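Chemist: Model the following, please.
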Amino acid sequence: MQYDWTQDEWTQRRRLVQFWRSEKNNRILCGFQPVAQEAHGGQMNQIPGLCIVSCVYWEARQDYFITSVDLINLLQFVMDISLSMEEKNRIRRNLEGFKPITVSKGRPDTADFFRVIMNFPNPKPRNIEKDVKVFEWSALPYALKKIVTKYRTTVLQKTITQEGVVDGNAGVSPTSAAPPSVVQQILDM
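Modeler: This next block holds a predicted model:
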């Protein structure tokens, strides 16, 4: 997603990336592609079956980033769940290993980038106008895999009954129940 940007994307300093998902054989399959702002029509990120996030270029660092808000929204989409605030905060803590940068209007080294993020039209990569954490875009596939695997393993373990049945599928024992994984396509972002 960091290559072959259009002139419009460079001007805006962001590329919209559209994700879609499916599940097959306990695996989450995801695909993604760039989508033009005009094609998106300024809608909020609520298109059924799709999730659109922003890959944002930070000129001062000459690197690409995703906001924690977009990352959490993408995680909810990939896992096909709605997270509580407590779960979102736990996930944010689990993502600290990916060394996010806090972007603030009060910090001279991040103020310009803060303004860039705050001025984006829909779909906005933030919820409200306050400090936001950003992750390097290159960390996205690893962050997704870590959280999806960790979260889905926890959910899976909670659904295993004493008889070793998962979601009504007989023959799955607690020891053989494997967590789903994210397909290689995600790792090739």
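Chemist: Please count neighbours and contacts with C-alpha atoms only from this point.
Modeler: Fine.
Chemist: I117 should be in a strand, yeah?
Modeler: No: using DSSP: H, G, I helix; E, B strand; the rest coil, the assignment for I117 is helix, not a strand.
Chemist: Now for it: which residues touch it?
Modeler: By C-alpha atoms under 8 Å, 6 or more residues apart in numbering, the contact list for I117 reads 56, 124-126.
Chemist: The host helix or strand of V78 - contacts with which helices or strands?
Modeler: Using DSSP states H and E, V78 sits in helix 68-79. When contacts are defined as 3 or more C-alpha pairs under 8 Å, 6 or more residues apart in numbering; DSSP states H and E, helix 68-79 sits against strand 27-35, strand 51-58, strand 132-136, helix 140-159.
Chemist: what does it contact?
Modeler: Contact with helix 68-79 is made by 21, 28, 30, 50-54, 82-83, 88, 92, 125-127, 132-135, 140, 144, 147-148, 152, as judged by C-alpha under 8 Å, 6+ apart.
Chemist: Sort out which of those residues are buried, if you could.
Modeler: Buried subset of the contacts of helix 68-79 (neighbour count, 16 or more other C-alpha atoms under 10 Å): 21, 28, 30, 50-54, 88, 92, 125-126, 132-135, 140, 144, 147-148, 152.
Chemist: Would you do the same for the sequence below? I want to compare the two.
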Amino acid sequence: VLRIRKPLSDITQNWSDFEKITCRRLVLFDWYASQTDLNVSFKPIEINEFPRYEQGSPIISCIYWDFKKEYYVTSVDIIYLLERLSGINSFDMKEKNRIRRNLQTLESLTIGKPKNFNKNNLNPYELDKFFKLIMSFNSPKPRNIEKDLKIYKWELLEEALQRVLGKYCFDLSNDQTAGLMR
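Modeler: Sure thing, here's the model as predicted:
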């Protein structure tokens, strides 16, 4: 069972001036496995702290979209976090596609190059601006390549993790990480 130790909505509170200007907060996740649970904690970190954690616990981005006054996470970051929580270094393409299908029932937006603007019935200028903002982020990058990208409201992150991790069995015998056993 996935247990997140505090509400993920805490990440949307008390942003620094730098985070407000850049519309991005880095979130460091940590976890440990007990006999029955995968216990997850998280905290915001400053961009200058990133190199210290780069090879360790997963760091993803909470991205603020000023036009909509909402916080988002990319599908790329969700999959990356799932890889780390499951103890898998990198899911293969088949597994990533399976995860994307599991996430389809959650409300999402597809952002990308101008050809996709009409999919969301949103202001094309604002969509393009938000897409370019996400593409401009340096490491850790919340995207792989400059292409269409699915984004989810930050408030749906826990549901996304529960939904996907609930499809798997885990070997919780290792104290630090869970081993995916599908």
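Chemist: Quick TM-score on the pair, please.
Modeler: After superposition, the two chains reach a TM-score of 0.79 (TM-score structural alignment, normalised by the length of the second structure), with 153 aligned residues with a C-alpha RMSD of 1.9 Å.
Chemist: Looking at the first structure, name the residue matched to L157 of the second structure.
Modeler: Using TM-score structural alignment, the equivalent of L157 of the second structure in the first structure is L140.
Chemist: Likewise for W65 of the second structure?
Modeler: Aligned partner of W65 of the second structure by TM-score structural alignment: W58.
Chemist: picking up where we left off before, which part of the second structure lines up with the helix holding V78 of the first structure?
Modeler: Counting by TM-score structural alignment, helix 68-79 of the first structure falls onto residues 75-86 of the second structure.
Chemist: one step back: export the helices and strands packed on helix 68-79 of the first structure to CSV and append columns for distance to Q184 of the first structure.
Modeler: CSV is the format used below for those (distance: least, C-alpha to C-alpha, whole Å):
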stretch, distance to Q184 of the first structure
strand 27-35, 9
strand 51-58, 19
strand 132-136, 19
helix 140-159, 9
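Chemist: mean offset of the longest strand along the first structure relative to the second structure (after superposition)
Modeler: With secondary structure taken from DSSP state E, the first structure has its longest strand at strand 14-24. Strand 14-24 of the first structure, aligned to the second structure and superposed, deviates on average by 0.5 Å (mean C-alpha distance after the TM-score superposition for the first structure).
Chemist: can you name the residues of the second structure that that strand overlays?
Modeler: With TM-score structural alignment applied, strand 14-24 of the first structure matches the range 24-34 in the second structure.
Chemist: mean per-residue distance, the helix holding V78 of the first structure to the second structure?
Modeler: Mean deviation for helix 68-79 of the first structure: 0.5 Å (mean C-alpha distance after the TM-score superposition for the first structure).
Chemist: Check what contacts the next helix or strand after that helix and list those residues.
Modeler: Next along the chain after helix 68-79 of the first structure, taking DSSP H and E as the criterion, comes helix 85-94. Residues outside helix 85-94 of the first structure that contact it (C-alpha under 8 Å, 6+ apart): 68, 72, 147.
Chemist: Out of those residues, which comes closest to F120 of the first structure?
Modeler: Distance to F120 of the first structure, by C-alpha to C-alpha, is smallest for S68 among these, at 15.3 Å.
Chemist: how many other residues sit next to that closest one?
Modeler: Number of residues near S68 of the first structure (other C-alpha atoms under 10 Å) recorded here: 20.
Chemist: distance of it from N89 of the first structure?
Modeler: Distance of S68 of the first structure to N89 of the first structure, given as C-alpha to C-alpha, to the nearest Å: 11 Å.
Chemist: and if you look at G106 of the first structure?
Modeler: As judged by C-alpha to C-alpha, G106 of the first structure and N89 of the first structure stand 23 Å apart.
Chemist: Comparing the two, which residue is more hemmed in?
Modeler: Under the criterion of other C-alpha under 10 Å, the comparison of G106 of the first structure against N89 puts N89 first, with 13 against 10.
Chemist: So what does that one match up with in the second structure?
Modeler: Mapped onto the second structure by TM-score structural alignment, N89 of the first structure lines up with N97.
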